[in-house]
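Colleague: Any chance you could fold what I've pasted below:
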Amino acid sequence: MHPAALVGAAAGRMAHFAVSGVIGGLIFRGAAKAAPTVKPAARKALVGSLAGGIVAGRWLGSAAEEARLKAGDMLAEARSSLGEEAPPPSAVSVDGHDHDHEH
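Modeller: Below you'll find the predicted structure:
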């Protein structure tokens, strides 16, 4: 690449960053001045979006659990069709837990 092209590219980038910085600073300054009047609405929007995220997370968790149970049912059915006994879904191996007490 020609040295003049490198200098031109560098100058173009620097100009881009300078303009972006100035515009970003103006936007930030305007937002800071408007913050006292916008704050309740922004807070309400943020709380609403967080609540929506929580609901979506719960829905995704529920869908994942339902898919896991359906996959387990199909796996058990496949094992039974091969003549194997499928372990119960709650069969959990806990090594080194020999004492008796309620959990």
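Colleague: From here on, just use CA atoms for contacts and neighbour counts.
Modeller: OK.
Colleague: so residue 84, which of the three states?
Modeller: Recorded secondary structure, residue 84: coil (DSSP: H, G, I helix; E, B strand; the rest coil).
Colleague: I'd like the distance from it to residue 70, if you could.
Modeller: Residue 84 sits at a distance of 19 Å from residue 70 (criterion: Cα to Cα, to the nearest Å).
Colleague: Can you get me a residue count around residue 18?
Modeller: 12 (other Cα atoms under 10 Å).
Colleague: which element is it on?
Modeller: helix 3-81 (DSSP states H and E).
Colleague: Work out the gap between that helix and the centre of the chain.
Modeller: For helix 3-81, the separation from the chain centroid amounts to 9 Å (computed by Cα atoms, centre = their mean, to the nearest Å).
Colleague: before we go on, could you also do this sequence so I can check it against the first one:
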Amino acid sequence: MSRRKEKENELLSFLNEEERKAYEEFEAKLKAKRDVAVKRQKQEMAFWKKVDEREEEVYQHILENRKKRQVEQSVQVQSVNPIEQNAGNVATYYSEQNNG
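Modeller: Next up is the predicted model:
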């Protein structure tokens, strides 16, 4: 018997029936949560293993998406610049009108 199990049995010997039942229910809930966490961890490990196996394909996909985002961002910046330029022209025009 494991040392943990021995200590648990020693603890249970001091508890009355109601306390023992509550403790066992609590332990069952904890075990269920641990089981879910272990399952999730195994799924995550399996996912990253697949990613590692397809490393070159994943890397290419990331590069393609990065290039698309960069192109989209440069298009947005180019479309904003004429607006800023027009705003600057308007400000210059009004300052010339007021000063001239």
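Colleague: Can you pull the TM-score for these?
Modeller: Here the TM-score for the pair of chains, by TM-score structural alignment, normalised by the length of structure 2, is 0.51; 69 aligned residues with a Cα RMSD of 2.7 Å.
Colleague: For burial, what's the neighbour tally of residue 37 of structure 1?
Modeller: 9.
Colleague: Residue in structure 2 paired with it?
Modeller: Using TM-score structural alignment, the equivalent of residue 37 of structure 1 in structure 2 is residue 53.
Colleague: Same check on residue 53 of structure 1?
Modeller: Under the alignment (TM-score structural alignment), residue 53 of structure 1 pairs with residue 69 in structure 2.
Colleague: Identify the residues contacting its match.
Modeller: Under the criterion of Cα atoms under 8 Å, 6 or more residues apart in numbering, residue 69 of structure 2 has no contact partners.
Colleague: Next one: the match of residue 37 of structure 1 from residue 62 of structure 2, what distance?
Modeller: 15 Å.
Colleague: Repeat that for residue 75 of structure 2.
Modeller: Counting by Cα to Cα, the gap from residue 75 of structure 2 to residue 62 of structure 2 is 20 Å.
Colleague: what does residue 55 of structure 2 give?
Modeller: Between residue 55 of structure 2 and residue 62 of structure 2 the computed distance is 11 Å (Cα to Cα).
Colleague: ok, now residue 36 of structure 2?
Modeller: In terms of Cα to Cα, residue 36 of structure 2 sits 31 Å off from residue 62 of structure 2.
Colleague: what's the answer for residue 44 of structure 2, then?
Modeller: 20 Å.
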